[in-house]
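Sequence isn't available, so here's the structure alone:
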């Protein structure tokens, strides 16, 4: 799996994704996150490859959650070196959808973790991300509705 721990960036694939974000112009980083999230969320019932799931759902969601109330900052040396701009709140519900897809079969990443000793802590970490993102997505939806009302 190229994974050395249960952290959201503790794999070769997630570390490579961080490098991709660093290489992208600042104005394109939110779009890169959006594209990866849509890629996972749009798989429906099709088999979800673990590399796509690591990038899109887990690493991207961790970066978005870091900008939410209650989110944990990404401090690992395997995360992006360049700071991310303020990310659009519209990414929050998309990140929740992508995480839900990762945790739903058929998902290679879920299968790989289920076969390991770290399955419980890994799932707990992903579910913490989901909780932060879902709460922030609800707040953002409420703020948008209030501003339109």
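Looks like it arrived, so ask away. Note that the structure is predicted; figures quoted are calculated from it, not measured.

Going by C-alpha atoms from here, please, whenever you check contacts or count neighbours.
OK.

mind listing the helices for the chain?
Along the chain, the stretches classed as helices by DSSP state H are 12-23, 29-41, 50-52, 60-65, 91-102, 108-114, 119-148.

Could you dump those into CSV with mean neighbour count and distance to residue 4 added?
Shown next, in CSV, are those (neighbours: other C-alpha atoms under 10 Å; distance: least, C-alpha to C-alpha, whole Å):
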stretch, mean neighbour count, distance to residue 4
helix 12-23, 19, 9
helix 29-41, 20, 23
helix 50-52, 18, 15
helix 60-65, 27, 18
helix 91-102, 24, 19
helix 108-114, 17, 12
helix 119-148, 16, 12
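
Presented hereafter is structure B, for comparison with structure A:
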């Protein structure tokens, strides 16, 4: 596994995914993020690490556009602008839930090492992606 730290983009697969987004036409980028999330959600059996790493990066890109979201990694994240991905919040949450549910190779790999900080990053990401309660939404009046 080409992983160098616990960050959401700190692995070869996530960096390659972001590079693929940069190379895609602007009008294809939302579809790439969507299909990455949907693919992981649909896997009922053993979920391989590479698919999970791409989906974590995709979810992080969605969260980056949400209130409280952190910007994508300035080195390994995409360089090209992304369309509005906030409509994919629910898919991103579902994908993260699937990654954190057995059988999941990525979850197993992090369990075998000191994966506590990685799990904290995933929980933070999930919290950003949760819908805001109605009382916390900004008023346009």
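Nice, I can see it. Bear in mind the structure is a predicted one, so any value in this text is a computation, not a measurement.

before we move on, the earlier item: closest to residue 77 of the first structure out of the helices of the first structure?
Among the helices of the first structure, helix 12-23 comes nearest to residue 77 of the first structure, with 8.8 Å by C-alpha to C-alpha.

contacting residues around the residue most central in space within the first structure?
When the first structure is reduced to its mean C-alpha position, the closest residue under C-alpha atoms, centre = their mean turns out to be residue 61, at 2.1 Å. If you count contacts by C-alpha atoms under 8 Å, 6 or more residues apart in numbering, residue 61 of the first structure has them with 92, 95-96, 99, 129, 133.

any idea what it aligns with in the second structure?
When the second structure is aligned by TM-score structural alignment, the residue opposite residue 61 of the first structure is residue 59.

do residue 100 of the first structure as well
Structural alignment (TM-score structural alignment) places residue 100 of the first structure against residue 97 in the second structure.

Can you give me the distance of its match to residue 26 of the second structure?
28 Å (C-alpha to C-alpha, to the nearest Å).

ok, now residue 45 of the second structure?
Separation of residue 45 of the second structure from residue 26 of the second structure (C-alpha to C-alpha): 33 Å.

Show me which of those two is the more surrounded one.
Set side by side, residue 45 of the second structure and residue 26 show more neighbours around residue 26, with 13 against 9, by other C-alpha atoms under 10 Å.

which residues does the aligned residue in the first structure for that one contact?
In the first structure, the position corresponding to residue 26 of the second structure is occupied by residue 26, as judged by TM-score structural alignment. Under the criterion of C-alpha under 8 Å, 6+ apart, the contact partners of residue 26 of the first structure comprise 84-85.

same thing with the one 10 residues further on?
Residues counted as contacts of residue 36 of the first structure (C-alpha under 8 Å, 6+ apart) are 52, 55-57, 60.

got a list of what residue 107 of the second structure touches?
Shown here is residue 107 of the second structure, whose contacts under the criterion C-alpha under 8 Å, 6+ apart are 99-101.

where's residue 11 of the second structure relative to residue 26 of the second structure, distance?
Counting by C-alpha to C-alpha - residue 11 of the second structure and residue 26 of the second structure are separated by 24 Å.

Actually, residue 4 of the second structure.
Look at residue 4 of the second structure and residue 26 of the second structure: by C-alpha to C-alpha, they are 29 Å apart.

What is the neighbour count of residue 49 of the first structure?
In terms of burial, residue 49 of the first structure registers 16 neighbours under the definition other C-alpha under 10 Å.

Excluding covalently adjacent residues, which one is nearest to it?
Once its chain neighbours are removed from consideration, residue 49 of the first structure has its nearest residue in residue 108; the separation is 5.4 Å (C-alpha to C-alpha, 6 or more residues apart in numbering).

Please tell me how far the one you found sits from residue 21 of the first structure.
In this structure, residue 108 of the first structure and residue 21 of the first structure are separated by 24 Å, where distance is defined by C-alpha to C-alpha.

And residue 34 of the first structure, by the same measure?
The value you get for residue 34 of the first structure to residue 21 of the first structure, if C-alpha to C-alpha is used, is 12 Å.
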